[in-house]
Structure formats: structure tokens, C-alpha cells
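Visitor: Need coordinates for the following:
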Amino acid sequence: MKTRAVIESLSLGERQSVEFISDCRDLELVGQAVCGFLNTSGGYIVCGVDERGELTGIDRAAELAKSLEQGLQRGLSPGALVSVQVQEVEGKELLVIEVPAGKDLPYAFENTIYLREGQATRKADVETIRDMVLRKQVEPERWERRFSPADMNEDLDRDEVRSVVMAVKRSGRFRFRNGSDPVMVLEDLAVSRYGRLTNGGDVLFGANPAMRYPQVRVRAACFSTGRADDTYRDMKSFEGPLVPVLESVYDFIQRNTPTISRFGENNLERRDEPLYPPAAIREGLVNAFAHRDYSDFSGGIAVYVYSNRLEIWNAGRFPEGVTPDSLLSGHISVLRNPDIAHVLYLRGLMEKMGRGSVMIRKACAERGLPLPRWSEDDRGVTLTFFGPEVTTEVTTEVTTEVTPEVTTEVTPEVTPEVTPEVT
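Guide: The predicted structure follows:
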């Protein structure tokens, strides 16, 4: 199997930087390559493939992935979101290390700064280091890194802090100095400094960040038809810490989406499933929360459920070099809010940073749905999921519980059993 075929099998994108390592048990070698990618334009490291593209595989891959991730967290400075995942190709387990372009240059591994040049990793020279430091000084500070006016004692949601500590204990992806001390936990996550929350920390762990930043509210509406009008089936505004809001919005979509009934070819047993693939919906929502522009006070996130489609909009823009076409083939993730993304990763909500769009597309195709569409305009980015072109046998079991904010009543008479064929 040649290297190009491996890249295609893993949906790494045709124009991305990829390094193949047959055995990645050498933490120093892997750490240097990761550091080099962080200090340049990002890339992938694939372990278990030799330079000729022959699959060698990795023994006890899951165990090695956990060990590598912990070693990289310890060795990298400043901390960075680096994903280590087990992938299977032709019956062999590989490790894919996904490295985004770093936002906090320069990065060092074991106190040495490395760069990526072509297919090689080298130590950075003094002039290059000086240039990176000067660039960092003149670039504006990211919104998520600025201090929030939130009070650490009054405005902190300690349950959310405990939730991330418990998630890390289960996954082993990170090590806190003292998991029982909320202040130290937040400092370790780079969302608190000098006893103050950053904006990113407020969005993630503030009890009600919308009091300080109204743009973090999420609007959701369900319409009875295929167009926006005054006939709402359900409507709600969500606010609170990021993860509970994300989960509430996901529940809103599931509550207002019909159920599709399918029958097996060889038996009479009916199988009920949501109209849209749940994993694809969750991935689309996580991307919206992770990549949106939080600094725009007129921005936000909005979800619209129509009779024939679902739209997830966020106030952001595609990063430079990312287009709707590149989203369909895989790309290196360009993180607008790396601190927020890191916590989502530790919570198990964010995995395939640059390949989530490929997963969304694949999940829709496997369900027989039209391919989703990403679009961008002056207002932001919209991800649209389309329902079946012809209605399947739908048991439209849409919950008729509506939220207090609804302006019109929900008609409980939903079409019982229409039989569409999914193309």
C-alpha cells in the first residue's frame, strides 16, 4: 500500500504535511516532529507505516496512544492540543497524531524549539526564534486569552470544573497538579491567570457568561414548514456554561427531529432511528462552538430545524486556506479558540479536529441522505443537513413538549406513517 493510498484511507487531505514513522515508541523522535509541526503549518504523523508506504501496524496501539499523549503533554511547552488516535487500515492498527498549526509560538519539546522544513525536522536557529518571539509580541491577544470581568468566587460553576477533572481521570489524556483545587485546575488548562478567569475560562466554566457576553447565547427554533415564518413548533434561547448548553441544543434538535423507520431485507423487524445521524449532528455542533468568533458582540450560534433540513449557523469565518471543498476531503485544523477546543477535547467531545467534516459527510451518505453543505457569507458559516429527497417511512415521533418561549401551539397531529424511499 503506497503512502498516497494510506493518506486517502485516513482522509488526511491531499495537500497536508504527513510524516510516516514505522514505530513511534521513541517519544523524543515523535515529540520533535510534533513540535516542528506546531511551529509551522501543522501536519499529521502516522505511526505503523514505513517510508515506502508498507503497513507495519502497531502492537497494543490503544495503550501506546495513551502513553504518547501523556508524554507529549509533559514535554511540550506551552501546552498544545495534539490528538493521538487509533485507526485501522487493512486489518492493521495505526496511530494518527494530528497536530494543528500552533497559536502560541514558539513551542518547545523538552526545552528545545524545532521547526519543520519540507520532510525534515530541525532545531530552530537563533534568528528564527527571535523572529517568532517578535511576531508574538506584535500580534493582538486572542479574545479567549483576555481577562474576563467574572469573579472567580461568585461566578464559577464548580460542577463544570469537577466534570472536566473526572473526564481526564477516565481518559488519562492530561495531568493536573491538583485535581481537587479548582484554581490550579483552571491554571493548568490555561483559562485562568493571577486568580482571574480568561474569557475562554468564563465561556467554559462561568455559571452564566451571557451576563457579561450576550453573544454566547444560542438561539434555536423549529419551524413547521421548509421556510422561516411565524409558525414555530418550538423555540428557545440557551445560556450557561458551554458544555451544558451544547448538550441542551443537541437535545433540542433530537426532540424536534422525526424518527425514520426502516425494515431489514431478510426479516420483518422494524428499526427506528433519528432522521439525521446523531454523531454527525454532534460533530457539527461541536465545530460551531469550538470555531466561532466569540469576540463579535453581534454574533452567536443559531440552530434552525425545518421540515426538510437542519441548519447550524455560527458567527465565524473559514480560516485562511479552508474552503467548502477542502472540508470534504480533510484538512489540518486551524483552531480559532485553542483553549476552548482543548477543554472540549479533554471532555471527549472533540476528536478528529481536521477530519470531522469528512465524518459528517460519510455519516450522511451511509444514511442515504443528500450530502451536507457548508456555506459562508458576511454573517458567518452555515452547515446544512438535508432530509431525504423523498420521505421515508416516518413515525414522526416528535416530542410535543414545547418550551415556555414558544409563541404558537404545536399541532399534535403529525403525519403518522409516510413511506419514503431513501435514495
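
Visitor: drop to CA atoms for contacts and neighbour counts, all remaining ones
Guide: Noted.

Visitor: ranges for the helices of the stretch 301-423 of the chain?
Guide: For the stretch 301-423 of the chain, the helices defined by DSSP state H, counting those that start in this stretch cover 324-329, 338-346, 356-366.

Visitor: wait, which of those is closest to Ser237?
Guide: Closest to Ser237 of those, according to C-alpha to C-alpha: helix 338-346, at 21.4 Å.

Visitor: where does the closest one sit relative to the chain's centre, distance-wise?
Guide: Centroid separation between helix 338-346 and its chain, computed with C-alpha atoms, centre = their mean, to the nearest Å, is 9 Å.

Visitor: Next, count neighbours for Ala62.
Guide: Other residues near Ala62 come to 17 when the count uses other C-alpha atoms under 10 Å.

Visitor: Can you name the helix or strand that it falls in?
Guide: Assessed by DSSP states H and E, Ala62 sits inside helix 61-75.

Visitor: Which one of the helices of the stretch 301-423 of the chain lies nearest to Ser180?
Guide: So among the helices of the stretch 301-423 of the chain, helix 338-346 is nearest, using C-alpha to C-alpha, at 16.9 Å.

Visitor: Mind listing what's buried along that closest one?
Guide: Using 16 or more other C-alpha atoms under 10 Å as the burial criterion, the residues of helix 338-346 that qualify are Pro338, Asp339, Ile340, Ala341, His342, Val343, Leu344, Tyr345, Leu346.

Visitor: cool, stretch 287-298 as well?
Guide: In terms of neighbour count (16+ other C-alpha under 10 Å), stretch 287-298 has its buried residues at Asn287, Ala288, Phe289, Ala290, His291, Arg292, Asp293, Tyr294, Ser295.

Visitor: just stretch 375-390 next, same as before
Guide: So, applying 16+ other C-alpha under 10 Å, buried residues of stretch 375-390: Glu376, Gly380, Val381, Thr382, Leu383, Thr384, Phe385, Phe386, Gly387, Pro388.

Visitor: How about stretch 14-34?
Guide: For stretch 14-34, the neighbour count (16+ other C-alpha under 10 Å) marks 17-24, 30-34 as buried.

Visitor: wait, which of those is closest to Ser180?
Guide: Nearest member of the buried residues of stretch 14-34 to Ser180, counting by C-alpha to C-alpha, is Gly31, at 29.4 Å.

Visitor: Here is the second sequence; please produce its structure so I can put it next to the first one:
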Amino acid sequence: MKQKTLLARFRKGEDSSNEFVARAASVEAIGKTATAFLNTSGGTIYVGVGDDGTLHGVGEPVERTVETIERMLSERLSPSSFVTVTIEDIGDDPIIVIDVPAGHDRPYVFDGAIFIRSGARTKPADSAMVRKLVQAQVEAPQRWERRISPSMTDEDLDIDEVLATARAAQEQDAGFVETREPHEILRRLSLWRSEGFTQGGDVLFSHDPSIRHPQCRVQFVVFEDDKAGDEYHNLKWLTGPLLDVADQVSRELESINASRVLFSEESLKRDQRKRYAPRALREALVNALVHRDYSAYSGGARIAVYPSRIEFWNSGSLPDELSTSDLKREHPSVPVNPDIAKVFYLRGQMEQLGRGTLKIMRACEEIGARKPVWKDSKSGVTLTIYAADKLPLEASEFNERQAAYLEATQPGSAISPADYAATFAQGLTPRSVRRDLVDLEDRGFVRREGGGPSTVYIRLDT
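Guide: Alright, predicted model coming up:
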């Protein structure tokens, strides 16, 4: 999130969906407010910001503080929920941002008590409110990802994918206890119970979920011209465990995202960038796979590549609480499939709840592309991302660290943020190192793989 956006948010003060906590040690306040947001309409907790919006920051080591918060929420908040805990830099003062969605499994309990949000206050729920929360949950239809998958057996399970997720979970979420038993791993992720695998577990971890759920396939098509029609030269149907499908689509997108060499009007300096911001494509793909409606057999997801744009379509519609205009500004997180979303987060495919659309807009702006366009219709949700064929107004050169890295490495080589810091950016903070690498990714010189401590950046041939 941009620094000026955060500071403007702090000046507005606390409200029904924003809470400031001055000290990270105030774990009780953090836990109660997270529970209250889950039980109402979701919200964001900013740790390191005073009640009056004054910036205090979070002292180092901030990464260890994040682990403490994650462990506390995992151990003391029930039932478990998808909550993201991330670090944001504001000058030299890092803060911690906790994004909490509106919960699907209410009532949520923290240390045996139920809390709700009332205006800018977090308060215990009275008996009438508890009855209301319980009754609403009883009457609500079970969401698609939580239903038991018909005829899926242990033989269908991709155990390697399950174990890879467990390893990532231990790195990404301090509250995830180590285990190598597949059923126990999936149980902790709400993807298996005694009756069998859930449909969310099937989509994520079976070798071929399309056998039972044909709507899970993803279509990737490349058209000859910008007019929608039947003239195409590449059409593929991709299937498999959902994270593997995401990787397949990412490789297809990388193959068509050609670099362009441009010169700014003010100088003869050469600038080489991708036609599409990789970060925008990645966020758009994740949104299409995670937030789509899986319940309709006639549904699906489709990535259509045209000469000057890429369209991401998925079946379903935006939640009632959101409009396409809301996607262009800060908005509450309303995950359609929170169990699926949590696995994508643990595997490093998602960073924060409710921020993906803003990242798409910012990434497109940074490379000089037209603003992306969202359309919500009866047939589904479509996001259109446009190619950038000219330099943005403020094209920047590489800094010395980035230039040294590009000079010293070869296409195909991998480097972790820690190795980048040790070799090219000694003395730089981990957050500044990440900014260097994200910038290189947006300019098409590296590709990110993995998540959390396992993250590496692959040098591309550009």
C-alpha cells in the first residue's frame, strides 16, 4: 500500500472497519478486534498506530512480532480463519497490517468470548447478538467448498502437493504445527473431515478434479486480432490440482508477455520492460481462480489473450457488498472461497486480503498501461488488462544494486532475497531488498517462485 494512502487512512481515524493498536504487545486487543471483524463485516488492524492516528511504528525484529501475532490468532481464535498479517513500510517506521475478512463460520470466539464491532468500538456480544449469530449460521446454506466431494478417494490425492503445502504453512504461519499425515494436514485446513474430502480439498489436491467437477478446468486461448471471434491460434484446457493449474497458466502468460525496448522522449536511454506488468497478471489470475463460483457445472475460468489486452473471466458475481467501483479503492475483503484462498496464501500466491485489485491498478500504472477495467454481469466477472506500449511518465533507471545483479547473473539462475542482500545489497533492510526484487519482477527481469522464506527469484532471458 502506498505511504500517502496509509497516512491519509490514519488521519481519518478509527471506524467500523479500521482499528489502530499502538503497541504490538497488546495481543488481547488485537485478538478481540480480529474476532469482532470476523463476526461483523471484516476490517483492518494497524499495529504501530496510536488511537489518534499518530505513527509509532513497530520495533525490530518486526518479523518475529508477526510470528507472535500469527501464533496467537491460531491458538486462541476459533474456528480457524483466513487472516493475513503483513509488514508495511512508512519511511523508517514499519507497521503491521492485519487484514480480516467477514467470516463465513460465525460465531468466532477469542479465549472463550464472542466479540462484535459497533462503530469504532470492539465489544462483547450480548446474549441476543450471540443467538442471532448462531441462528444465521444454522440457516445459511453450506458453501460449495465445504461440501463433501462425491467419490473422491485417497487414491485421487496428490500427496506431494499436500506435503508441499504443509511445509509452506510451517514457514508462512507460525501457528501451523508440523505434521506429515495428509489427512491431519487437510483437517487443519478445513479440507477433510471424517465423512471425506471436501470439494475445496478436491479442487486443490486431487490429481484431476475435473473428473468429478468439470467446471474446474481453465481455458487459455490466444486470438489473432482484437475483435472477439473464432479466429485463434492457441487453445488449451488446463486441469490438475488448482495450484498446478495456476503455474501452468502463469507459464503460458509468461510466454506471450514479450519485452519491449523503448526510449523516453527526454533522453536516449534504453528502457526494457514487459508489455504487461507480471505482478498485475499474477494478481488477476489468482483472483479469477480463488474468487470464482465453483458451484455451477456450466461455470469456469477463461484467460483470453488479444494483441493489445488480456481478459480474465470467471463464473460468478461480485459479493453483494461490493461493486466494480469499490474494487478501485480500499474495500472490505469478502472471500468467496476462504478455504481455497488460505491455501493460495500459504503457498505464497496471495499476499494480503482485499488488496489484489489495488495492486493490479498500481502495477499497470507503473508501466504506463491503461487502467484495468472490471465488468460484473450475469455471465460472470471479467477483468481486462491492457498492454503498455509506451514508457510511463516517470520511467526510472536501475539502482546500483539492481544493475550489479543483472550484470553478474545469467538467465535461469535463482536467488533468494537473503542471497541478494548478502551479495548486492549489504546493510539494506529486508523490506528494501524486497522492493528491489519486486521492481525487477515488474520490469520483466525476474520471476518470483515460492512464498515466505522459500521465495526465490529466477533471472529471465530479457
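
Visitor: What's the average distance for the next helix or strand after the helix holding Ala62 of the first structure when superposed on the second structure?
Guide: Remark: after helix 61-75 of the first structure, the chain's next helix or strand is strand 76-77, criterion DSSP H and E. For strand 76-77 of the first structure, the mean distance to aligned residues of the second structure following superposition is 0.7 Å (mean C-alpha distance after the TM-score superposition for the first structure).

Visitor: which other residues reach strand 76-77 of the first structure?
Guide: Residues outside strand 76-77 of the first structure that contact it (C-alpha atoms under 8 Å, 6 or more residues apart in numbering): Gly31, Cys35, Tyr107, Ala108, Phe109, Glu110, Asn111.

Visitor: and if we set it to 10 Å?
Guide: The contact list for strand 76-77 of the first structure, computed with C-alpha atoms under 10 Å, 6 or more residues apart in numbering, reads 31-32, 34-35, 38, 104-113.

Visitor: before we move on, back to that, closest to Glu311 of the first structure out of the buried residues of stretch 375-390 of the first structure?
Guide: Once C-alpha to C-alpha is applied, the member of these that ends up nearest Glu311 of the first structure is Thr384, at 4.5 Å.

Visitor: Quickly note the distance from that closest one to Asn308 of the first structure.
Guide: Distance of Thr384 of the first structure to Asn308 of the first structure, given as C-alpha to C-alpha, to the nearest Å: 10 Å.

Visitor: got it, and Glu144 of the first structure?
Guide: Distance from Glu144 of the first structure to Asn308 of the first structure, counting by C-alpha to C-alpha: 36 Å.

Visitor: Now render the buried residues of stretch 375-390 of the first structure as JSON lines, adding distance to Gln73 of the first structure.
Guide: Formatted as JSON lines, those follow (distance: C-alpha to C-alpha, whole Å):
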{"residue": "Glu376", "distance to Gln73 of the first structure": "35"}
{"residue": "Gly380", "distance to Gln73 of the first structure": "33"}
{"residue": "Val381", "distance to Gln73 of the first structure": "32"}
{"residue": "Thr382", "distance to Gln73 of the first structure": "34"}
{"residue": "Leu383", "distance to Gln73 of the first structure": "33"}
{"residue": "Thr384", "distance to Gln73 of the first structure": "36"}
{"residue": "Phe385", "distance to Gln73 of the first structure": "36"}
{"residue": "Phe386", "distance to Gln73 of the first structure": "40"}
{"residue": "Gly387", "distance to Gln73 of the first structure": "42"}
{"residue": "Pro388", "distance to Gln73 of the first structure": "44"}
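
Visitor: Pull the most distant pair out of those residues.
Guide: Most distant of these, by C-alpha to C-alpha, are Gly380 and Pro388, 26.0 Å apart.

Visitor: In contact with Asp51 of the second structure, which residues?
Guide: By C-alpha under 10 Å, 6+ apart, Asp51 of the second structure lies in contact with Phe10, Gly13, Glu14, Glu19, Phe20, Val21, Ala22.

Visitor: the more surrounded of Glu144 and Asn308 of the first structure?
Guide: The residue with more neighbours, out of Glu144 of the first structure and Asn308, is Glu144; 23 against 16, by other C-alpha under 10 Å.

Visitor: Of the contacts of strand 76-77 of the first structure, which belong to helices?
Guide: Judged by DSSP state H, helices contain the following of the contacts of strand 76-77 of the first structure: Gly31, Gln32, Val34, Cys35, Leu38.

Visitor: nearest to Ser192 of the first structure, of these?
Guide: Distances from Ser192 of the first structure to those, taken by C-alpha to C-alpha, are shortest for Leu38, at 22.8 Å.

Visitor: tell me what the helix holding Ala62 of the first structure is packed against?
Guide: Packed against helix 61-75 of the first structure by the contact rule (3 or more C-alpha pairs under 10 Å, 6 or more residues apart in numbering; DSSP states H and E) you find helix 27-38, strand 83-89, strand 92-99, strand 108-109.

Visitor: at 8 Å what do you get?
Guide: Under the contact criterion of 3 or more C-alpha pairs under 8 Å, 6 or more residues apart in numbering; DSSP states H and E, helix 61-75 of the first structure touches helix 27-38, strand 83-89, strand 92-99.

Visitor: Outside of it itself, list whatever touches it.
Guide: Taking C-alpha under 8 Å, 6+ apart as the rule, helix 61-75 of the first structure contacts 25, 27, 31, 79-80, 82-86, 93-95, 108-111, 172-175.

Visitor: Return the members of those residues classed as buried.
Guide: 31, 79-80, 82-86, 93-95, 108-109, 173-175.

Visitor: lining up the contacts of Asp51 of the second structure with the first structure, which overlap?
Guide: Mapping the contacts of Asp51 of the second structure onto the first structure (both residues aligned by TM-score structural alignment, their matches' C-alpha atoms under 10 Å) leaves Glu19, Phe20, Val21, Ala22 still in contact.

Visitor: Can you list the residue ranges for strands in the stretch 101-250 of the first structure?
Guide: Remark: strands assigned in the stretch 101-250 of the first structure by DSSP state E, counting those that start in this stretch are 108-109, 112-117, 120-123, 192-193, 196-197, 218-223, 232-238.

Visitor: any idea which of those strands is most buried?
Guide: Highest mean neighbour count among the strands of the stretch 101-250 of the first structure (mean count of other C-alpha atoms under 10 Å): strand 196-197, with a mean of 24.
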